[in-house]
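S.K.: Fold the following and give me the result.
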Amino acid sequence: MRRYTIQTTIEELMAMFALDRVGHANLTPNYNVAPTQTVPAIIAEDGERVLAELRWGLIPFWAKDEKVGFKMINARAESVAAKPAYRNLIKRRRAVIPADGFYEWKKEKEGKQPFRFVLKSGEPFGFAGLWDEWRGPDGPVRSCTIITTTPNSLVADIHDRMPVMLPDEAVGRWLDQAVEDADELKGLLVPYDADRMRRYPVSREVGSVRNTGAELIQEVALNSK
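M.R.: Model (predicted):
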């Protein structure tokens, strides 16, 4: 998953995720969130839920170069507890990345057709993520990766992966710093209930990161260019 949308206010996120404080996060609507951009994320610090800003594309603390982040946009749920870059983070540095939709592309004869996936309720939700802090030449950089899993029935004919969307009852466990059991945490990284979601085709303009307007989330007729 490489593109998503977030148009939720800080006030809405504070209520939805029971935030204790807002860090240096600056939240403005983004209809085409892309890798390497700074994104809002909820992390746990000193027992509090904090809204922070993280760069999308994980740079492990031991990385020699920040370019590694381009390859660590997503982490697979099946191996997240075993890979060196993630196995310590899943115990101590978990994040929830707020969103209200995500895009995937379906191969058609006329080219790739993008679809937007949302909750039927229209409410925002949170992706399961991991974060780390890298000490670069210009100072510390906090970054994150979004965890993906096998697709549910709504996504399966378009893509073989989907982001882990945490239901409300799983958010607390994911952010609870007292929970460190990898098997228990991996049990939360499952496909979201397809019956609570819907999808619709959107403009192919979403394929370019230069396009960021609200028109990107408008439904279009299939095969629309």
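S.K.: Could you use CA atoms for every contact and neighbour count after this?
M.R.: Noted.
S.K.: residues in contact with residue 123?
M.R.: residue 100 (CA atoms under 8 Å, 6 or more residues apart in numbering).
S.K.: mind checking the SS state of it?
M.R.: Three-state call for residue 123 (DSSP: H, G, I helix; E, B strand; the rest coil): coil.
S.K.: again with the one 3 residues further on
M.R.: The local conformation at residue 126, judged by three-state DSSP, is strand.
S.K.: and if you look at residue 75?
M.R.: Secondary structure assignment for residue 75 (three-state DSSP): strand.
S.K.: Next up, the contacts around the residue nearest to it when sequence neighbours are not counted.
M.R.: Spatially, and ignoring its direct neighbours in sequence, residue 75 is nearest to residue 147 (4.6 Å; CA to CA, 6 or more residues apart in numbering). For residue 147, the contact set (CA under 8 Å, 6+ apart) comprises 74, 75, 76, 77, 127, 128, 129, 130, 163, 164, 189.
S.K.: Here is the second sequence; please produce its structure so I can put it next to the first one:
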Amino acid sequence: MCGRYTLLADELEILTAFDLEQDTIEGYIPSYNIAPGQQVLAIIHDGKQKRAGLLKWGLVPKWAEDEKIGYKMINARSETAHQKPSFKQLMGKKRCLILADSFYEWKQTSDGKQPQRIELENRKVFTFAGLWDKWEHKGKQLFTCTILTKKANTFMQDIHHRMPIILPKHKEDEWIQPVKMEPLVSQQLLESFDEDQLKAYAVHTYVNSAENNDEQCIVPLTS
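M.R.: Below you'll find the model as predicted:
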């Protein structure tokens, strides 16, 4: 799964890296410890252009009666998302990029779970494959998202059995292209992506609390 990550890039760096024509990203604040339920930075294509904005992390499908379902839907398994009622239609037409520059995972050790920070070797800011939806109920409106995950690759298997899907840079626009795809086609597209090189290092359990959000979260753990 993916339950915590970071995004430390400044606004201008993001606008430039993703060729966004907007002048600003309303509400964006860099974070050392992004957690479910928070507003996260994502990019969608509105049919005219790409645009970046905030979505609440934890998908609330448009048919849901209670928004609390979002806390159970922070991730979606890519292997079955094209079949599940909560994700099937979104795979076809509501795909997004969720921006990050690292993510955390907890490795089981003899001393307990040890948090690890995972980054890409060759890219500072990257994107997770995501899905989004708009929810309206009794006058309240939410825009929410979920991160697609897959079975861990060779590198990640030593840390955790699942991992978020990291999109290759040259495939990001294809993932959010403003055309409707058959859900199975979207799923097959995800399977076709090559994997980037990952690197990881241990960090302090300070990061375990989502209330902690400062540089101490990413300081390498020393023995």
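S.K.: care to give me the TM-score?
M.R.: Between these two chains, after superposing, the TM-score reads 0.93 (TM-score structural alignment, normalised by the length of structure 2); 221 aligned residues with a CA RMSD of 1.7 Å.
S.K.: secondary structure element for the residue nearest to residue 75 of structure 1?
M.R.: strand 139-149 (DSSP states H and E).
S.K.: In that strand, which residues are buried?
M.R.: For strand 139-149 of structure 1, burial by neighbour count (16 or more other CA atoms under 10 Å) applies to 141, 142, 143, 144, 145, 146, 147, 148, 149.
S.K.: okay if I get those residues as CSV plus distance to residue 117 of structure 1?
M.R.: Putting those into CSV (distance: CA to CA, whole Å) gives the following:
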residue, distance to residue 117 of structure 1
141, 30
142, 27
143, 24
144, 22
145, 19
146, 16
147, 16
148, 15
149, 15
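S.K.: ok but residue 21 of structure 2 is inside a helix, no?
M.R.: No: under three-state DSSP, residue 21 of structure 2 sits outside any helix and is assigned coil.
S.K.: So residue 177 of structure 1 sits against residue 44, correct?
M.R.: Yes: between residue 177 of structure 1 and residue 44 there is a contact under CA atoms under 8 Å: 6.9 Å.
S.K.: which residues are common contacts for those two?
M.R.: With CA under 8 Å, 6+ apart, residue 177 of structure 1 and residue 44 have no common neighbours.
S.K.: Those two - which one has more neighbours?
M.R.: Just comparing residue 177 of structure 1 and residue 44: by other CA atoms under 10 Å the higher neighbour count belongs to residue 44, 21 against 18.
S.K.: tell me the secondary structure for the more buried one?
M.R.: strand.
S.K.: In structure 2, what residue corresponds to it?
M.R.: When structure 2 is aligned by TM-score structural alignment, the residue opposite residue 44 of structure 1 is residue 45.
S.K.: Looking at structure 2, which of the contacts of residue 147 of structure 1 hold up?
M.R.: Retained in structure 2 by both residues aligned by TM-score structural alignment, their matches' CA atoms under 8 Å are the following of those: 74, 75, 76, 77, 127, 128, 129, 130, 163, 164.
S.K.: quick one: contacts for the fourth one?
M.R.: So that's residue 77 of structure 1. By CA under 8 Å, 6+ apart, the contact list for residue 77 of structure 1 reads 147, 148, 149, 186, 189.
S.K.: Taking those residues, tell me the two that lie furthest apart.
M.R.: By the measure CA to CA, 148 and 186 form the most distant pair in those, at 11.5 Å.
S.K.: what about the helices in structure 2?
M.R.: For structure 2, the helices defined by DSSP state H cover 11-17, 88-93, 172-175, 183-191.
S.K.: For residue 194 of structure 2, which non-adjacent residue is spatially closest?
M.R.: Distance criterion CA to CA, 6+ apart; nearest residue to residue 194 of structure 2, sequence neighbours excluded, is residue 168 at 7.0 Å.
S.K.: Number of residues surrounding the one you found?
M.R.: Residue 168 of structure 2 - counted by other CA under 10 Å - has 17 other residues nearby.
S.K.: Could you double-check that it sits in contact with residue 190?
M.R.: No: Residue 168 of structure 2 lies out of contact with residue 190 (CA under 8 Å); the separation is 10.1 Å.
S.K.: How about residue 91 of structure 2: what's its closest non-neighbour residue?
M.R.: residue 183 (5.0 Å).
S.K.: Residue 181 of structure 1 now?
M.R.: Residue 181 of structure 1's closest residue in space is residue 91 (CA to CA, 6+ apart), at 7.0 Å.
S.K.: ditto for residue 217 of structure 2
M.R.: Closest to residue 217 of structure 2 by CA to CA, 6+ apart is residue 207, at 5.0 Å.
S.K.: Now for the one you found: which residues touch it?
M.R.: With contact set as CA under 8 Å, 6+ apart, residue 207 of structure 2 has these partners: 33, 115, 213, 216, 217, 218.
S.K.: ok, of those residues, which one's closest to residue 138 of structure 2?
M.R.: residue 33 (31.9 Å).
S.K.: And that closest one, how close does it get to residue 91 of structure 2?
M.R.: In this structure, residue 33 of structure 2 and residue 91 of structure 2 are 27 Å apart, going by CA to CA, to the nearest Å.
S.K.: Also residue 47 of structure 2?
M.R.: 16 Å.
S.K.: Looking at those two, which has the bigger crowd around it?
M.R.: Taking neighbours as other CA under 10 Å, residue 47 of structure 2 and residue 91 compare with residue 91 leading, 27 against 10.
S.K.: In contact with that one: list those residues for me.
M.R.: By CA under 8 Å, 6+ apart, residue 91 of structure 2 lies in contact with 81, 82, 131, 181, 182, 183, 186, 187.
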